[in-house]
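Peer 1: need the 3D shape of this:
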Amino acid sequence: MSLNTKPLPPLTKQVCQLDANGYYLYTTDADLDLAASDGSYILPGGCIDADPPEDRPGHAARWQDGAWQYLPDHRGQVFYSTATGQPHTINAVGALPDGITDTPPPDKYHSWDAKAKAWTLTKSARAQQLADAKAAKYAAINNAAQAHISRAAELDKVPEFELATWAQQAAEAEAWAVNNTAATPMLSQIALARGADLDDLRTKALKKARAYSALAAHVAGQRQAYVDALNAAADLAAVDEIKINYSAPGA
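Peer 2: Modelled structure (predicted):
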């Protein structure tokens, strides 16, 4: 004689895990309640016994009133304030708030045109953008000129107090070149303190002064040419076309 026993339901059942706000997270398993006679399952905390929601890109599913409700979901996406252009990361489900766009502003000079629904550049902003670009290029021209002179003349190897004597040394050397009986008090004192031959020092000072003068004149001319081009630039493209590259005399 065989026993007529009712088969047990499956030991586990797929259920839906929700977050604290009722939004669907994932499916998990509920265990059969072996102590119950009605075939019920022990649901983990925050779970519901329902089929998973539809997969709708850009939406989150929320369990409400016994059914899935689908809401726009932009969480983790970056949008931009149309008032300030600052980025804003969405961290809540629902329709997007007013005053944001998914298009980043090209730069700080553009402002949002609500009618055109786009970032635009006003006439005054365009003028300010050009003025700022010119100011930055002007500074770059001057800084590059000074850096080139400093490298070529090895100014970093000479202390400031000694650099301040170069003009007088050059003047004395030039005067001596015209008249070898001309007084050269500074060069004479340097030669004495250094233990160097005075005429040899005068010759070297003259050569160095003339080389520096040629270098300074050449770089000054290049710098002024860059400034002329910058003053004539009518737009950003013209400013960008100015490529700064200083060279040595005769190069």
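
Peer 1: going forward, measure contacts and count neighbours with C-alpha atoms only.
Peer 2: Fine.

Peer 1: top strand in the protein by residue count?
Peer 2: Longest strand in the chain, counting residues (DSSP state E): strand 24-32.

Peer 1: in that one, what counts as buried?
Peer 2: Buried positions in strand 24-32, judged by neighbour count with 16 or more other Cα atoms under 10 Å: 24, 27, 29-30, 32.

Peer 1: here's the other one to compare against:
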Amino acid sequence: MSDDFFPEDELMPVEPPPLEWWQKEGVTPPVICNVDSVTGEFLGASEADYSPLEPGVWLTPAHAYQCEPPVLETGFAAIRTEGVTGWQRVADHRGLTVYSTATGETAVWHALGELPPEWTLEAPSSEFDEWVDDEWVLDEAAQAVALTKVAARKKSLLAQYSTNMINTLQNAVDLEMASAGEVEALNAWKVYGVYLNRVEPGAELTPSDWPSSPNDTAMAGWLETQGFEELSPQA
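Peer 2: Presented below is the predicted three-dimensional model:
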């Protein structure tokens, strides 16, 4: 191979390819706002794509607009639909717990917009609240009935337990098998039964209105096994 050097062998500078129209200085892609195809809710912003065959044309995909993104506020969403200029602000309670104004039952809300009249974000303070004039109001009569029923069931369960204790201890006495402690316990349970019988179930009963039993711990355990739950009155 010859080591001779010829001028025509020098590398010639390569001209860079001309810039495409969207690559030129000062050309900035516009911002496009993407929206939900059904609700028109703003989903996010991005840059528009260029049209390689149409100089100066930027592509706007379906369900998108060339515009400034909305300013989002807590508790609201922004929507934009065909034929409407600008963003519309709508209430957004999605994911929140709502309450039926008819029954007080709960649900998780999934729709945009204001809540219909049959639902509210305000929670009732008790199971006896009624929706009156756009607020929850305690139904005192219904609460009193429920409290009375609960008190009656409590009295019945306490009487059942004390009667069982009296019968068991009385058998020991009748058979002359009772210890001194059992004789004392029998008398205490009989006294308790008398006081318990004097309790009149009602809505105004307080814990101090119930007599103390010879074994309050065992009595409380008995109530729990029977699925009993106290009902606290609401102010």
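
Peer 1: which of the buried residues of strand 24-32 of structure 1 sits closest to Ile242 of structure 1?
Peer 2: Ile242 of structure 1 lies nearest to Tyr24 out of the buried residues of strand 24-32 of structure 1, by Cα to Cα, at 57.6 Å.

Peer 1: so what does that closest one match up with in structure 2?
Peer 2: Matched by TM-score structural alignment, Tyr24 of structure 1 corresponds to Phe42 in structure 2.

Peer 1: just to revisit the earlier point, mean deviation of the longest strand of structure 1 from structure 2?
Peer 2: On superposition with structure 2, the mean distance recorded for strand 24-32 of structure 1 (mean Cα distance after the TM-score superposition for structure 1) is 3.0 Å.

Peer 1: contact partners of the next helix or strand after that strand?
Peer 2: Downstream of strand 24-32 of structure 1, the first helix or strand assigned by DSSP states H and E is strand 41-42. Contact partners of strand 41-42 of structure 1, identified using Cα atoms under 8 Å, 6 or more residues apart in numbering, comprise 12-13, 30-33.

Peer 1: hang on, the earlier thing: OK, contacts around the match of Tyr24 of structure 1?
Peer 2: 33-36, 70, 77-80.

Peer 1: ok, back up a step: farthest pair within the buried residues of strand 24-32 of structure 1?
Peer 2: Between all members of those, the longest pairwise span (Cα to Cα) is found for Tyr24 and Leu32 and amounts to 22.1 Å.

Peer 1: the helices in structure 1, which residues?
Peer 2: Counting by DSSP state H, structure 1 has helices at residues 123-152, 160-163, 166-178, 185-194, 198-232, 236-240.

Peer 1: now these as CSV including mean neighbour count and distance to Pro105 of structure 1?
Peer 2: Shown next, in CSV, are the helices of structure 1 (neighbours: other Cα atoms under 10 Å; distance: least, Cα to Cα, whole Å):
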stretch, mean neighbour count, distance to Pro105 of structure 1
helix 123-152, 15, 13
helix 160-163, 9, 47
helix 166-178, 17, 52
helix 185-194, 14, 62
helix 198-232, 16, 27
helix 236-240, 14, 18
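
Peer 1: nice, that's everything, thank you.
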